[in-house]
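Asks: my questions concern the predicted model and sequence given below.
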Amino acid sequence: MSAVKPGTAEQAGLSRSALYRAARQGRLERIARGIYLPADAPVADWDRIEAATRRPDATICLASALAHHDLTDAIPIALDVAIPRGTRTPAGRGAIAWHQFDRATFDIGREEIPNPGTDQTIGMYSPERSIADAFRLRGEVGYELSREALKEWLRRGGKPARLMEIASRLPRAKSPVLRALEALA
């Protein structure tokens, strides 16, 4: 089941008052401000559900995407989520770090994956896009994250040509990725 919001309660067969009554009675669980799941719903990542519910174009990026692809041992303290630049950043109390990426390059390396525990999907950047983003935003995410992810990706048989194709399409990514690949060769 998808998350239910007061604005979408009617689509789930509930009035707003029935939604709040179900939450008070324990049949629905409030996972974030204005977002509810059935109390018997399977275990799920509430931050991912909140991000996908608040922004249908939400895309997991940077350290969170690298961790999803098992390219880093770092455990992100917040879910890194990209949204197109110029759109409203959602308010919320969840552990979500919202990042605004250029609209022209937003869909490069983006795919939809299922959001476990719900019938929702959420965007996820490919390993190549995530590595290129880590290099271009290395001042923000740390220099070690990008190098560690690149080494692991290459060890698993990653294709440098595919990485360079994506890095060439992103601002400030091509040169640092190329230098790192040359240093590791």
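Replies: Here it is on my side, so go on.

Asks: from here on, contacts and neighbour counts on C-alpha atoms
Replies: Fine.

Asks: excluding its backbone neighbours, what's nearest residue 26?
Replies: Closest residue in space to residue 26, ignoring its immediate chain neighbours: residue 39 at 6.7 Å, by Cα to Cα, 6 or more residues apart in numbering.

Asks: presented hereafter is structure B, for comparison with structure A:
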Amino acid sequence: MDVDSLMPKLFQLNAIFTTSEAKAVGLSKYYLNKLVAAGEVARFGTGRAGVQLWTNESYSNDDFLAIQLRYPKAVISGQTALSWWHLIDRQFTHLDLTVPRGYRIPTEFERHIVSIHHVDERYYPIGLTSVRTEEDSGSLNIYDPERSLIDAFRFKTIAKYDRNQAVRNYFQSELCDPLKLSRYINELPGRSDLQKITEVLSH
């Protein structure tokens, strides 16, 4: 089977994929190595438990997806999540990730400085959702707007201006769900966050 005939199978995969995912669409390791030799695929490194990761070269800059595959429990949060949901105008200068307490993840990557936020296992799933990458090349774990808004007041790395802008934009947007926001605040530690949010709205 020549490289051209393998390409339709390759296009069925995400930008970054595992050997088993490739095998499921009919690309054995032999064919993957053939694609590597042709410059269509590159070895990306290893994920959890030593799983081999591969990438389509044209999508190799998809850093979020790369981090997600290497560290499946990492959740985009804080300033990064607020930017994703268009609740702040500022482009993130670092990457906020939340992980369960005890989960190890580095704080530096090739293109990003990362702030790691550790939470108790019971708080980790609150507001956890999944979105497609901007390139539609895979799924990312991210906290929903309500959890992101609360975390904006819990993370010391987020500027006051960004917190206030996020609150105002949230309550003026179609994302707004005050009942969900109130429920999260009651479930998460630091209930004074609700008072801080309402103080922003009163000014």
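Replies: Thanks, I have the structure now. Nothing here was measured: the structure is a model prediction, and the numbers come from that model.

Asks: the residue nearest to residue 26 of structure 1 touches residue 25, doesn't it?
Replies: No: Residue 39 of structure 1 is beyond contact range of residue 25, at 10.1 Å (criterion: Cα atoms under 8 Å).

Asks: what about the two, which has more around it?
Replies: residue 39 (14 against 10; other Cα atoms under 10 Å).

Asks: gap between that one and residue 10 of structure 1?
Replies: 19 Å (Cα to Cα, to the nearest Å).

Asks: relative to residue 149 of structure 1, how far out is whichever residue in structure 1 pairs up with residue 172 of structure 2?
Replies: Aligning on TM-score structural alignment places residue 172 of structure 2 opposite residue 155 in structure 1. Per Cα to Cα, residue 155 of structure 1 is found 10 Å from residue 149 of structure 1.

Asks: these two - which one has more neighbours?
Replies: residue 149 (26 against 9).

Asks: would you agree the more buried one falls within a strand?
Replies: No: assessed with DSSP: H, G, I helix; E, B strand; the rest coil, residue 149 of structure 1 is helix; it does not lie in a strand.

Asks: so what's the residue count around the nearest residue to it once chain neighbours are set aside?
Replies: The spatial neighbour of residue 149 of structure 1 that comes closest, neighbours along the chain excluded (Cα to Cα, 6+ apart), is residue 71 at 4.8 Å. Residues lying near residue 71 of structure 1 (other Cα under 10 Å) number 23.

Asks: got it, and residue 121 of structure 2?
Replies: Residue 121 of structure 2 has 12 nearby residues by other Cα under 10 Å.

Asks: contacts only, for residue 135 of structure 1.
Replies: 143, 146-147, 173, 176-177 (Cα atoms under 8 Å, 6 or more residues apart in numbering).

Asks: of those, which is the most crowded?
Replies: Of the contacts of residue 135 of structure 1, with other Cα under 10 Å as the count, residue 146 tops at 27 neighbours.
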